[in-house]
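*Asks:* This is a predicted model, with the sequence first.
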Amino acid sequence: MLVKFKKAVPIIEKIEKAGFEAYFVGGSVRDYLLNKPIEDVDIATSAFPDEVKQIFPKTIDVGIEHGTVIVVYEGENYEITTFRTEDQYVDFRRPKEVTFIRSLKEDLQRRDFTMNAIAMTKDGELIDPFDGQQDIKNQIIRTVGEPEERFKEDALRMMRGVRFVSQLSFYLEKNTYSAIERLAPLLQHISVERIYMEFMKLLKGKNCSKALDLIAESNLYEFLPGFSEYREQLKKATTYISNRNLNEVEVWALLLILFQNESIEELLRKWKMPVKLIRKIKQIIQAYKNRQNESWSNESIYLTGLDIAIHTEKVFCAINNKEADTSVKKIRQTFVGLPIKNRDELAVNGNDLMKWSDKRGGPWVREALEKIELAVIRGEVMNDKEQIKEWYST
């Protein structure tokens, strides 16, 4: 058993000693079976929240109305959630009422996919009432029970299913996929923030291209903010992204380049995307337009910045079916060889220019510094105060 689980075993033992059941559940068990890294372990128990709080001296109420209590043990936080069933769902996203129960099987039965409905004892014994292990072995994403019921309970589960295709390179089981096709319109009941979080995780997956293709084919794209007009562009993007190892920012830039939407910021704001990320994507798209017209030079790499230049080149190579490693390496080497990396490294400043010119400050100072900056980058003058003074005075 992995260290993450072993460190949490004493918590399960304390709960059991108090007369209750407790198991490892959810994504940590799934990832353990897939030999993937485990970030956090989740524990489910037959003990009700108040009973959990009586067992442990230090706890934090984070979602106690849903049965979740954080237990602080040896400096680490562990989420302990009571077995529960969920009543009728409201707006296809949240249960009207949560009922705490003592049955593990009933708790597992409410979960989204069979691979996430496996429990594990402190000794490593697996409890798998819905054949999640077999689905993991067969690389299949299947809902627990009827897919229509699961997706009507929480429509975001459709996006989660497609996200797992991207992350795990699994396949959606036939009935599960068919239900997504039929129920895609329910996604409009889900908050943009929740959709955005799933979509970003999807873009980080190694099989992102397949997942985006599923979004286009299943009509989920119609209910993603600003995507409804771009089915063909979305499908085209999958051919560019495949086997390209683009990160989520680069995929966003590539999508928007293909969409040819003039209101980039307006579209991205519909996603409630952070302003900083919007700005970065816009910078990549602008740099891409410049890259279409000319190859990289010392000047363009300097003005663009190393980070944006590399993102841009990877997107450019993906769209133009070119190998990116060599050109990215060349950009890095060029940047390393630049005489300055930013204006702060310039050997002169505005005070120097005003002193040399015996003039007051004004817009001319900024313009003059930009002129000197580019001259240094182009190799027209060394980044040396006296040499710049001589060059500037002539």
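*Replies:* Right, received. Where do you want to start? Residues are numbered from 1 along each chain as shown.
*Asks:* use CA for all of it now, contacts and neighbours both
*Replies:* OK.
*Asks:* For Thr304, which residues are in contact?
*Replies:* Ala287 (Cα atoms under 8 Å, 6 or more residues apart in numbering).
*Asks:* Check which helix or strand the closest residue in space to Leu212 that isn't next to it in sequence maps to.
*Replies:* Once flanking residues are discounted, Leu212 sits nearest to Thr238: 6.5 Å by Cα to Cα, 6 or more residues apart in numbering. In the assignment (DSSP states H and E), Thr238 maps to helix 231-241.
*Asks:* ok, second structure coming up, stack it against the first:
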Amino acid sequence: MKIEKLPAVFEPARPILQRIEQAGYEAYFVGGCVRDTILGDPIHDIDIATSAYPAEIKQIFNRTVDTGIEHGTVMILDHGVGYETTTFRTESGYQDFRRPDSVTFVRSLAEDLKRRDFTINALALKENGEVIDLFDGLGDLKRHLIKAVGKPAERFHEDALRMMRAVRFASKLNFKIDEPTKQGIKDNAPLLEKIAVERIRVEFEKLLLGQNPVAGLTDLIETDLYRYCPKLADQKTALDQLLDLKPWQLKTEAEAWAVLMMVMQLDHAQRNAFLKAWKTSNDLIGAVQKIVLAANAILNDQLTPAILFATGEKLLISANRVAALFGQSQEELDLRDRYQALPIKNAKELAVNGGQLIKLAHVKPGPKMGRILHQLQQQVLDRKLPNDQNALLAAAAQLAKEDGNENIKS
């Protein structure tokens, strides 16, 4: 097969391959960029593999950086944009089921490609558009099939994360996993415990955001991989409920996690603990909490000004997408209008601040002042008070007096 016109993203890199070939070596685009070119999907990264050893690459090009020299990876900077090239290699010994104990550089493209995970990723592309297919990856692309290169067990023992990549590709590409590969995943699923949570999380998030998440989730369940993901072992019922949700039109990781939190029916503290077990960032946890609160409010027709304010416009739209999966949503334009109609959009827009309460309303610093500011904010949002400094200072003085009386009574 020959691709007559390569996507524009390849053009700046073609001179690199040409120079390597002129020096007497082989060089190819490899992996996902080749697969995505053939499928017509967006290309995110370009990977280059070559028969030239790192020292030979450095002789060919003037400006290089050793970005992963122990694995044969050198970045070439001669053409303005940095491109990493990796020497053909074989690997052996995978004591941690993740990284090879030893790497051997080779001259053979076939030796390099046969260590790759799936046939659809074991394709090589010459700079002139000729596709090299040694493992019927083109056939599997046509069949929409995810198939391990060689024996599945060997590939998964080399890197157990490949099992998660298989179910992720089932979702991302809307492909099926071939039966021997699927059985290999089921047989080796416990090896996933050897993999860092952060790496598993990336694949799981991509699965949830693929074009057919139900396909990936089905494979995740049927292969028992879910049992070896953080806090999912006892959540099969919730995962099964995800299979009934449609249409999936989620766009962010926070939305994906929010959907999972909702089917699991976790409370605020449980959601925090769950997401921390997956080692998500504090920012993502905060976003998920806001999305869940707003999505539940949309589903129960309880979307108050306070929730609109606390969620923010961007996450409000996310919450609406999540609510749509559960059967109820609002017109996005109406939601945006409701948010824009709020008297204030954030705490800084309140016409008074803590310093002014201390100086002008004689409120002492401390928890009381925080309670008063929150009450003022709420009354402005509910339009019980105008967002006017004088009105708010008078209300603050009254609230301080009432708060003092309550303390005396108690």
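*Replies:* Good, I have the coordinates. All figures in this text were calculated on a predicted structure; none of them were measured in a lab.
*Asks:* overall similarity of the pair, as a TM-score.
*Replies:* Scored by TM-score structural alignment, normalised by the length of structure 1, the superposition of the two chains gives a TM-score of 0.91; 391 aligned residues with a Cα RMSD of 2.3 Å.
*Asks:* ok, back up a step: in contact with the residue nearest to Leu212 of structure 1, which residues?
*Replies:* By Cα under 8 Å, 6+ apart, the neighbours of Thr238 of structure 1 are 208-210, 212-213.
*Asks:* cool, and Gly145 of structure 1?
*Replies:* Gln109.
*Asks:* Compare the contacts of Thr238 of structure 1 with structure 2 and list the overlap.
*Replies:* Retained in structure 2 (both residues aligned by TM-score structural alignment, their matches' Cα atoms under 8 Å) from the contacts of Thr238 of structure 1: 209, 212-213.
*Asks:* ok, the residue mapped onto Leu209 of structure 2 from structure 1 - contacts?
*Replies:* Following TM-score structural alignment, the counterpart assigned to Leu209 of structure 2 within structure 1 is Lys204. With contact taken as Cα under 8 Å, 6+ apart, Lys204 of structure 1 is in contact with 166-167, 247-248.
*Asks:* Against Lys6 of structure 1, how distant is the residue nearest to Leu212 of structure 1?
*Replies:* Distance, Thr238 of structure 1 to Lys6 of structure 1, using Cα to Cα, to the nearest Å: 41 Å.
*Asks:* What is the end-to-end distance of stretch 65-77 of structure 2?
*Replies:* Stretch 65-77 of structure 2: ends 8 Å apart by Cα to Cα.
*Asks:* how about that stretch: buried residues?
*Replies:* By neighbour count on 16 or more other Cα atoms under 10 Å, the buried set for stretch 65-77 of structure 2 is 71-77.
*Asks:* likewise stretch 362-373 of structure 1?
*Replies:* For stretch 362-373 of structure 1, a neighbour-count test (16+ other Cα under 10 Å) marks 365, 369, 372-373 as buried.
*Asks:* just the helices in the stretch 151-300 of structure 2 please.
*Replies:* 152-158, 161-172, 179-188, 197-208, 213-222, 236-242, 253-264, 268-277, 282-299 (DSSP state H, counting those that start in this stretch).
*Asks:* so Phe29 of structure 2 is in which element?
*Replies:* For Phe29 of structure 2, the host element (DSSP H and E) is strand 27-30.
*Asks:* Mind checking what helix or strand follows that strand in sequence?
*Replies:* With DSSP H and E, the next secondary element past strand 27-30 of structure 2 is helix 32-39.
*Asks:* what does that next one correspond to over in structure 1?
*Replies:* Under TM-score structural alignment, the match for helix 32-39 of structure 2 in structure 1 covers residues 27-34.
*Asks:* buried residues in that stretch?
*Replies:* In stretch 27-34 of structure 1, counting by 16+ other Cα under 10 Å, buried: 27-31.
*Asks:* for stretch 339-350 of structure 2, same thing?
*Replies:* Neighbour count says stretch 339-350 of structure 2 has 339, 342-345, 350 buried, by 16+ other Cα under 10 Å.
*Asks:* Likewise for stretch 169-189 of structure 2?
*Replies:* 169-177, 181-186, 188-189.
*Asks:* Please apply the same query to stretch 272-291 of structure 2.
*Replies:* Under 16+ other Cα under 10 Å, the buried positions of stretch 272-291 of structure 2 are 272, 274-275, 278, 280, 285, 287-291.
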